[in-house]
Structures are given as C-alpha cells and as structure tokens.
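Q: Sequence and predicted model, in that order:
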Amino acid sequence: MTPTIPGFDQVRLPGADGVELAASVGGDPGASPVVLLHGFPQTRLMWRHVAVRLAREHHVICPDLRGYGASDKPAATGPDVYAKRTMAADVVALAAALGHERFALVGHDRGALVAFRAGLDHPEILTHLGILDIVPTLDMWRVLQGTSAAVGYHLFLMAQPPGLPELMIANSADAFFGSFLDAWGGDPAALPEEVRAAYLRASAAAVPSIVADYRASAGIDVTHDQADLDAGSQLAMPVTVVQQDWGARLGYDAAEVWRAWAPDLDHRLTRAGHFMAEEAPEEITSAIQDLLKR
C-alpha cells in the first residue's frame, strides 16, 4: 500500500489541456492556500511532514506534477506538453478548481522550476513563491560546465532525442532512480523503506513522461526563460530560496543569481541534503511560514 500524507484527502483535480492531477489536500478550505510541488524522483509524498505542519493554519494542496506519481501522463506529442509553462498552467487550474484565485506556491527541484515559471507567467495569481534547491534553467545550464557538470549527467542524458534515454532508463529504472535517492540525500533515515519503494515504483511507471519533462528543460523551457530575461522580467512577489551551497561547489554565487530574478528575496542556505523537506521539515516549514508573513 502506497503511503499517504496523514489526515489529507486524496483527490483528482483538473489541470490544463484536459489533464487530471492527483493531489493530497488538507487544512481549512477557508484558510489561505498554499500549493506544494514535489521534485525528482519523488511524488507529493515528499511533503508529508511539512504539509501536516502547514495545514494547521493554511489550506494545503500537494499535487503530483503531470507525468509523475498518480497524475495523468500525456504522451509528449509536442514540446509544449511538458513545458514548465504548461505545468504551471496545471497548478493555476487545480487551485481554481478548489476556489482559490490567488495562492502561495512552493516547489522543490522539478516542482521549483514549475513554480518559477508560474511566478513569471502568473504574477497576479501568486502571492508568495518558495524555491527549494535549484537555480533557474538558464542559470543551471550556464553554471554546469567542465568536470563539475558530471553531477548533472542525467540532465544531459534526458536532453537527448526520444528513444535511447527512455530505453536505457527503463531497462535499469530502480538502479537509475535509486542512485539519486542515495547520492543526493544527507540522511538516509529521512527516506524510510516504504517511502523509497513508493518513489521507485512511481518513477519506473513514468519513464517516458519524466524524460519528456527533462527534455523540455533543454529546449522549450530555455526559450521561454530567455524571452523573459531579454524582456527584463522579474518575479513580482516575495521569494524565499532555500538551497544547499551548490554555488560554492560549482563556482558561482547562488544568491546573486537569484537576486537578478527576484528583487524581494530571502536567500537561505541549509545543511540538509537535497531532500530537505524530508530531512529537515521543521527548518523548511519555518522558512515557508516566514515567507507567508512577508
């Protein structure tokens, strides 16, 4: 049996283009809404600790992104299907289905890229934006160079044309996805066996859509982000970024990168590993709560 977020209802909500998203929803529907987006190779289950804490004061919505978990996995018939712009439209639609015209949005990893795009595309809808452990797509490709780029080998693998990446990953799905759960975490105990197994099952069942999501980040997402950069677009809402000190490791100033996009920025470093919402839920909850007070 797949674990769930304690005390949350399991629902299906409409996204964009006829896609349905599986979501866990908890807290008072009349309270201020917060949407939490998961990362790779995870599902909405990654928010199980943080969501319960936030639900004491907020209406908390945790969807599986399109192509992940129990959400629909449309075929990538064109570059727009898994563009972060489309995935951001999913989030706006599901919040509207719950009666929320405006909401706060927090994303981790892949979900953070979706949240970043939502912040640029829908500034009138997002009240606050939280980002966990990424830099924007354009900056990511800029800083991954030389031997340091080896840490992101999967980005280059899944950027290749359809066919070979899907075949290679599907033939060794548990080893492939499990390697990130092992390498990126700071505390193995934060991912109990039943949670790890749930992530591996969900990822193995979603190889084509996961690859399509990553392929979009080497294609259409770059086009969209570059257009915003050229136009001088910035994030209009309060932004909190919490990340590991990747900048020091890869030779760039992460806070400076984010300040170029987010004038109202609270940039924080954590000693937790990449799966920080599971490794340090109190720290991440506190950072989100501080954001929501701004």
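A: Structure received.

Q: For the rest of this, base every contact and every neighbour count on C-alpha atoms.
A: Fine.

Q: Can you tell me the SS state at Val60?
A: strand (DSSP: H, G, I helix; E, B strand; the rest coil).

Q: do the same with Pro161
A: Pro161 is classified as coil under three-state DSSP.

Q: Could you measure from it over to Ala216?
A: Using CA to CA, to the nearest Å, one obtains 11 Å as the distance from Pro161 to Ala216.

Q: Return the distance of the strand or helix carrying Glu283 from the chain's centre.
A: In this structure, Glu283 sits in helix 281-293 according to DSSP states H and E. Its chain's average C-alpha position is 17 Å from that of helix 281-293, according to CA atoms, centre = their mean, to the nearest Å.

Q: And the contacts of it?
A: By CA atoms under 8 Å, 6 or more residues apart in numbering, the residues outside helix 281-293 that reach it are 49-50, 53-54, 104, 106, 128-130, 238-240, 242, 276-277.

Q: this is the other structure I want to compare:
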Amino acid sequence: MTLGIPGFDHTRLPGADGVELSAAIGGTGSPVVLLHGFPQTHLMWRHVARRLATEHTVICLDLRGYGASDKPAATGPDVYAKRAMAADVVSLAAALGHDRFALVGHDRGALVAFRAGLDHPETVTHLGIMDVVPTLDMWNVLHGVSAAVGYHLFLMAQPPGLPETLITNSADAFFGSFIDAWAGDPAAIPDPVRAAYLRASAAAVPSIVADYRASAGVDIAHDQADLDAGSQLAMPVTVVQQDWGAQLGYDAAQVWKAWAPDLDHRLTSAGHFMAEEAPDEIAAAVRELLAR
C-alpha cells in the first residue's frame, strides 16, 4: 500500500548533482518547502501540508537517501553533507520556478534547512526549525549519561561496515524503537503510516547511516567555519521544541539565539513528532512565521 498526501500531486524533480527527489506538491500561493525527519518521509507533513495549502504552494519532498528519492552511494563525505542536501532543495524549488521560498524542517530535515539558510540567504525567506539544535551545538551539549538518548548518533558515526550491518539485521526493531520512544501520542502515527516509515527506512539503511555519519564529520566542519566567520541566519526564524524542562540540561533558546538574531523560540507539549501530534499548533506557528 502506497500512502500519499490527499489532493497533492506526487512527482520526481531534479535536485543537485544529478540526484532526483520525490516530492508531493499542492495548493497555490507563495511557496513553502517542508523537510521531514528521521525515521520518516514527506508523509509526516500530511496534516500540516493540507492546512497550509489553503494559502500557499506547499512542497513536501523526501530528502536524498530517504523515502522514494534517489540514494546515491556515499563515495565521499560530501555526498550526504547537509550542504549537498540543502542544494537539492534549492535546485528542486528552482525546477518549479521558485527562486525564493520559505523553508521548514523537522529533525534531520531541520538540519538541512539550517544549512540552506546559511548557504542560501538570498533564497530562503523564512526558516522554521522543529526539535533540533544545530549539528555543532548538538555534539557540544551531548555528554555524560544523558547522551545515552542519542546513542544512534554515536553508532552511525562509526566507520562504514558495522553500523550498516547491525541496523540492516534488525531494521524494523531499530527504526521502530525511535517511533515508540519519541511519540508523545502513539495514535498520531497509525499502523499504516508506521509501516510505511519502517519499509522506507529498511530500504535506505546505507544512505541513512551516511547522512548521520556526515553529521559527525563534514557537517561539523561547515558549522564551525560559519561560527568562526560570524555567520548568522539573516531571515526570520521560528524554532519549536519539546518542553523538556530542566532535564534538558542546557538553554536551547540561547543556543539558537546565537545563530538567529530574529528568533521566535517556542516550546510545545507535543512529543518529537509534533507535526503529526499537533498539526494545528504547527501550522499556526508556520503561518505566524510567514507573517513576520
């Protein structure tokens, strides 16, 4: 069973470096591009996208290496760098005739969106970030036993071979464990959607690992170069994160303020999969971002 976003056209479009991306497009008006997280596909936006499509052209794509998009071999560290994935987004939007657009990302997609905002400030008009901190900061705040929640980051940072083998041999259990642990409302990801996520992830183990491996290497280098240069996000930025309270162990709003002078930082009572758990809240946050 293939699931899609009702009322949206599903197509393939060119990204960067010859990579083709799968996308769902609907609505009319100023363009908004939505990028999914892990272990998901563009389907995670099915509720939010339909709400925004009443006012905007909404483009939901599968990142390179995920879902129905191309999964190039990781022949070098740059293939799955967020810089390359951000270039995919810009190329795909250009193929649709959009040289400027708003960009919203969740989880892995938020890291791609962050990089797009830094690399393409003339293209990204507004930036929405959901439930991450930038890659460089993420590694800086992970320490001690509290870092156990991010064990998968360390696993997939290892050299090629062992992570791919371990995950492939237990794909459903591995990817399903994150859906179970991170969903504040399990009913928000019904069985057919969960199954679609697990199928897509099991078919993309090498590229998913390569994406995470890049975040332990080349992505850090790119973030550090921007930090050293004093680069910041030039556009209005909205960040929505889970309300972990004091147990988070650091001030996420302050982390983001260093990168985004024009920042609206919000907390939500929803779980990590907030676009599926609280679509009205997330759609409203995006609309308010676009009005700034």
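A: Arrived safely. It should be emphasised that the depicted structure is a prediction, and the values quoted were computed from it without experimental measurement.

Q: Could I get the TM-score for this pair?
A: Aligned and superposed, the two chains score 0.99 in TM-score terms (TM-score structural alignment, normalised by the length of structure 2); 292 aligned residues with a CA RMSD of 0.6 Å.

Q: can you map out the strands along the stretch 101-250 of structure 1?
A: 103-108, 126-132, 239-243 (DSSP state E, counting those that start in this stretch).

Q: In structure 2, point out the residues matching the first one.
A: Spelled out, it's strand 103-108 of structure 1. Per the alignment by TM-score structural alignment, strand 103-108 of structure 1 matches residues 101-106 in structure 2.

Q: Grab the most central residue of structure 1 for me.
A: Gly111 (1.3 Å; CA atoms, centre = their mean).

Q: Out of Pro161 and Ala216 of structure 1, name the residue with the larger neighbour count.
A: More crowded of Pro161 of structure 1 and Ala216, by other CA atoms under 10 Å: Ala216, with 23 against 12.

Q: show me the contacts for the more buried one.
A: Contacts of Ala216 of structure 1 by CA under 8 Å, 6+ apart are Pro79, Asp80, Tyr82, Ala83, Lys84, Ala159.

Q: Just the buried residues of those residues.
A: In the contacts of Ala216 of structure 1, burial by neighbour count holds for Tyr82, Ala83, Lys84, Ala159, counting by 16 or more other CA atoms under 10 Å.

Q: What are the buried residues along stretch 56-70 of structure 1?
A: Counting neighbours by 16+ other CA under 10 Å, stretch 56-70 of structure 1 gives 58-70 as buried.

Q: So what touches that stretch?
A: Residues contacting stretch 56-70 of structure 1 (CA under 8 Å, 6+ apart): 19-38, 42-44, 47, 51, 54, 71-74, 82, 87, 90, 111, 202-203, 206, 209-210, 213.

Q: once aligned to structure 2, how far is the helix holding Glu283 of structure 1 on average?
A: Once fitted to structure 2, helix 281-293 of structure 1 is off its aligned match by 0.2 Å on average (mean CA distance after the TM-score superposition for structure 1).

Q: Select the longest helix from structure 2.
A: helix 82-95 (DSSP state H).

Q: Now do the same for Trp47 of structure 1: helix, strand or coil?
A: Going by three-state DSSP: Trp47 of structure 1 is helix.

Q: for the stretch 51-200 of structure 2, what spans make up the helices?
A: 82-95, 108-119, 135-141, 151-155, 162-168, 171-182, 191-202 (DSSP state H, counting those that start in this stretch).

Q: Next, count neighbours for the alignment partner in structure 1 of Asp119 of structure 2.
A: Counting by TM-score structural alignment, Asp119 of structure 2 lines up with Asp121 in structure 1. Neighbour count of Asp121 of structure 1, defined by other CA under 10 Å: 17.
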